[in-house]
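Chemist: Sequence and computational prediction follow.
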Amino acid sequence: MADPRNPRGGAGAGQGRPDRTPRHSRQQGRRAAEAPCAPLARHAASQRAQAPDRAAPPRRVASGATTRRVSERTQAQTRSRGAVRHPGSGGPAAPSRLPLVVAAVAAVAAVVVACLVVSRCAASPSDAPSQEPASGEVEIQVAEGAGTDAIAQSLVDAGLVKDSATFTKAVMAQGAGQSLKPGTYRFAAGIPVTQIVEQLVEGPNTTSNRVTVPEGLTVAKTAAYVQDALGIPADDFVAQAKASNYSSDYPFLSEAADDSLEGFLWASTYDFSGKEVSADAVIRAMLDRYVTATASLDWQSGEAALKGAYGVDFDDYDVLILASVIEREAVTEQDRPLVSSVFYNRMRDGMPLQSDATMGYVTGGEVTADDLKKESPYNTYLNKGLPPTPICTPSIECVQAALNPQSTDYLYFLIIENGTYSNHTFSRTYDEHMAAIEQARQDQAP
């Protein structure tokens, strides 16, 4: 719209608002749901296989060598003394039974020692000494598809739980076996295992390998967020972000103009912990999120209603373009359907949109009066209809507003957010609009 401090001639539909704090920062708690982790095979077998390493000393301590040595010594003594006679016996002396007794005792000892060895080998893995307890904070990675037992082993290795069974029992007690989410986690040493399970159900609690992309960004600005969060060079991201690279997998991109992905890189929080991180992977995740977010929209019915009410023949891509302009012009939830109605009313009446925001896409920032005189397909002061592509990625609320505008007879709007001063005025005539601008100037005068 026209700047209330420097009004321009002609009908100004709207002034592209400057970049504001991303909606994500004002709407805390928005999370992307992650698919539950599939359970993996248990590790008990491998732990049992390792148990013999903890066996008792070699069994040669109880071997037959001791018995043989005792028997030979006893036999030597027997030979030197002659036959042993029992008192009162008048017959030949009976052979000595001492070697047999000693051999029996040694055999029993061997069995006892063997039982001890077997007992130690058969001990439960949970009886084995655990890792040293963690100290400070510990970061662990839960890979995509990791099951309860794999996660338990990671926690044991990190010293956060004493054994796998402790974690497994806590998971079972909370019924969380299918709800543990992949990602990067940071836990304080000594945290109760129940809290570990609760966090794994809630999702990652760190920003490592995560990127949050707010609504209203262009592809170039999205690339900057991705570079800062994931280390992917912005130039590589922009070079990869071409509709032709993905139209075979995402047929709706066949409508995209200028080979552009503007409008489709959906705003959300993305976690790539345990996954491949590349420009291609990030773009595919964003396109997948676009599909999910817009799946419930009734595009066809909305477009038919728009044609009947305003005489516009819009397809899905046209709706997305207008939604992106609404995203850059509207500020509040109440603004969106009203701003949408202004644009549809102007198109119905053969008027240009006159949105500064569309030229802001070209300048990359503020728009001056001179900018609005420059020829560009994005100059909606000089050209009627929509710009050729979306000018940012809109929120789902703006797409809904573009599909279902409020029914009004407004042709102008003035939206100002300047510190503590707020003005959201919608007008039916140019004179009303200019009066609103003048009033805003007076209200902000020193």
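Modeler: Arrived safely.
Chemist: Going by C-alpha atoms from here, please, whenever you check contacts or count neighbours.
Modeler: Fine.
Chemist: in the stretch 51-200 of the chain, which spans are helices?
Modeler: 64-81, 98-121, 148-157, 164-174, 193-202 (DSSP state H, counting those that start in this stretch).
Chemist: which residues does the residue nearest in space to the middle of the chain contact?
Modeler: Geometric centre of the chain, nearest residue: residue 271, 2.7 Å, by Cα atoms, centre = their mean. Counting by Cα atoms under 8 Å, 6 or more residues apart in numbering, residue 271 touches 183, 209, 210, 211.
Chemist: redo that, cut-off 6 Å
Modeler: Counting by Cα atoms under 6 Å, 6 or more residues apart in numbering, residue 271 touches 209, 210.
Chemist: on that earlier part again, out of the helices of the stretch 51-200 of the chain, which gets nearest to residue 325?
Modeler: Closest to residue 325 of the helices of the stretch 51-200 of the chain, according to Cα to Cα: helix 193-202, at 35.0 Å.
Chemist: Tell me which of the helices of the stretch 51-200 of the chain is the most buried.
Modeler: helix 148-157 (a mean of 21; mean count of other Cα atoms under 10 Å).
Chemist: Structure two is appended below for comparative analysis:
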Amino acid sequence: MPASKPKAKKKNKTSKSFPFKGLILIVVGLLLISGLVLKASLWKAYPVDGDKQRLMIGTGETYSGFIDRLAKEDHLSFPILVKIYQRIAIHDTMKAGVYEVQKGMSIANVLKMISNVDNAQMNRILVIEGTTFKQLIDALKKDDLVTKEVVNLPTEQLLKELNIPYSHPEGLFAPDTYFFAKGETDRKILTDLYQRQMKALDAAWNNRANDLPYKNKYEALIMASIIEKETNLDSELEQVSGVFERRLKLGMRLQTDPTVIYGMGDAYQGNLTKADLRRPTPYNTYTMSGLPPTPIALPSKKAIEAAMHPDESDNIYFVATGNGGHTFSSNLQDHNKAVQDYLAVLRSKNKGN
């Protein structure tokens, strides 16, 4: 009998096909995971109450801070992934303004929307308490969403155009956060701020305390601007007011640095010297008695109220503590000690640096 052929070995199809099938499963799994990650982050709907909602973006806000806030409020997961997407896909910064977010808009679409100021529905204008009229005008000049009609006029002509019956603009415009339609005129914006300030001033004047040392409400506004510049603590406003009100009654000079600085104008470079304090100007309250001729800043409603309601202590001095706030004193001995304490704090801080 002829010799039989050896039987061929069967191929193990399972062992050779397994890597390919396994790779497919891994790819599918990764795609599913990626989809879930994107759904929880970039594709997730931005939180909206109702059919639409306004989203306010302030000047100086960043994508990083905005994304972190959404994550902190549990509105998205994987914030790092969202930040990477923003860096790669959005080659611009956030633009200040007020945007309208429709219900169902994804976070990715919102991120794109707020990179283009043309998408803004309204323009956010921030007027900070204690800033000057010049700073307000400069901000309006730089704002591309404001239609320019009066900001480039000389001050005297600007006031005339706005029908403002004062010869100096300082202090006449209310600091606050405002929202105006894109393209709103500077005339409308300034008129609105002026009317708000006058309304606050009139209300406070009509409800003022008795025996104030002001001839009229404009002098009270001057005082409010000084109070605004002297402290950033609401709890101290009436105390500062009381010190200056008593000094006026006693015939003492106000001796307040912010008035000197205002009178120096652009000559002030951040350092007030003894020579500056001795140099007479209409605003140097170290060399002149009484109030300066005009306000020195844009005072808040709180500062105006404080000017009308000084505290009832007998303090006539105050000095910074060096750690925030001020020490108030009724006599020169206590005040001199407070000054030495302040200087000691400064020396200690300088050593630490």
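Modeler: Everything's here; your move. Here the structure is a predicted model, which means the values were calculated and not measured.
Chemist: how about a markdown table for the helices of the stretch 51-200 of the first structure, with distance to residue 424 of the first structure added?
Modeler: Below are the helices of the stretch 51-200 of the first structure laid out as a markdown table (distance: least, Cα to Cα, whole Å):
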| stretch | distance to residue 424 of the first structure |
| --- | --- |
| helix 64-81 | 100 |
| helix 98-121 | 78 |
| helix 148-157 | 52 |
| helix 164-174 | 50 |
| helix 193-202 | 39 |
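Chemist: and the counterpart of the residue nearest to the centre of the first structure in the second structure, what element?
Modeler: Following TM-score structural alignment, the counterpart assigned to residue 271 of the first structure within the second structure is residue 179. Element membership for residue 179 of the second structure, per DSSP states H and E: strand 176-181.
Chemist: how much distance is there from that strand to the middle of the chain?
Modeler: Remark: strand 176-181 of the second structure is offset 13 Å from the chain centroid, using Cα atoms, centre = their mean, to the nearest Å.
Chemist: and what of stretch 182-197 of the second structure?
Modeler: On Cα atoms, centre = their mean, the centre of stretch 182-197 of the second structure falls 19 Å from the chain's centre.
Chemist: And stretch 389-406 of the first structure, by the same measure?
Modeler: 25 Å.
Chemist: Find me the equivalent region of that stretch in the second structure.
Modeler: With TM-score structural alignment as the criterion, stretch 389-406 of the first structure aligns to 294-311.
Chemist: From the opening residue of that stretch to its closing one, how far?
Modeler: 23 Å (Cα to Cα, to the nearest Å).
Chemist: How about stretch 343-360 of the first structure?
Modeler: One end of stretch 343-360 of the first structure to the other measures 17 Å (Cα to Cα).
Chemist: Next: stretch 229-238 of the first structure.
Modeler: Termini of stretch 229-238 of the first structure sit 16 Å apart (Cα to Cα).
Chemist: what's next to that stretch, contact-wise?
Modeler: Residues contacting stretch 229-238 of the first structure (Cα under 6 Å, 6+ apart): 209, 211, 223, 224, 227, 279.
Chemist: one more time with 10 Å
Modeler: The contact list for stretch 229-238 of the first structure (Cα atoms under 10 Å, 6 or more residues apart in numbering) reads 207-212, 219-228, 240-241, 261, 271-272, 277-280, 282-283.
Chemist: Name the residues of it that are buried.
Modeler: 230, 232, 234, 237, 238 (16 or more other Cα atoms under 10 Å).
Chemist: coming back round to it: can you give me the distance of the residue nearest to the centre of the first structure to residue 202 of the first structure?
Modeler: 13 Å.
Chemist: cool, and residue 370 of the first structure?
Modeler: On the measure of Cα to Cα, residue 370 of the first structure and residue 202 of the first structure end up 51 Å apart.
Chemist: for residue 45 of the first structure, same thing?
Modeler: Where residue 202 of the first structure is concerned, residue 45 of the first structure sits at a distance of 31 Å (Cα to Cα).
Chemist: just residue 383 of the first structure next, same as before
Modeler: Relative to residue 202 of the first structure, and taking Cα to Cα, residue 383 of the first structure is found at 49 Å.
Chemist: same thing with residue 194 of the first structure?
Modeler: In terms of Cα to Cα, residue 194 of the first structure sits 12 Å off from residue 202 of the first structure.
Chemist: Quick one: map residue 316 of the first structure onto the second structure.
Modeler: Per TM-score structural alignment, residue 316 of the first structure is aligned with residue 217.
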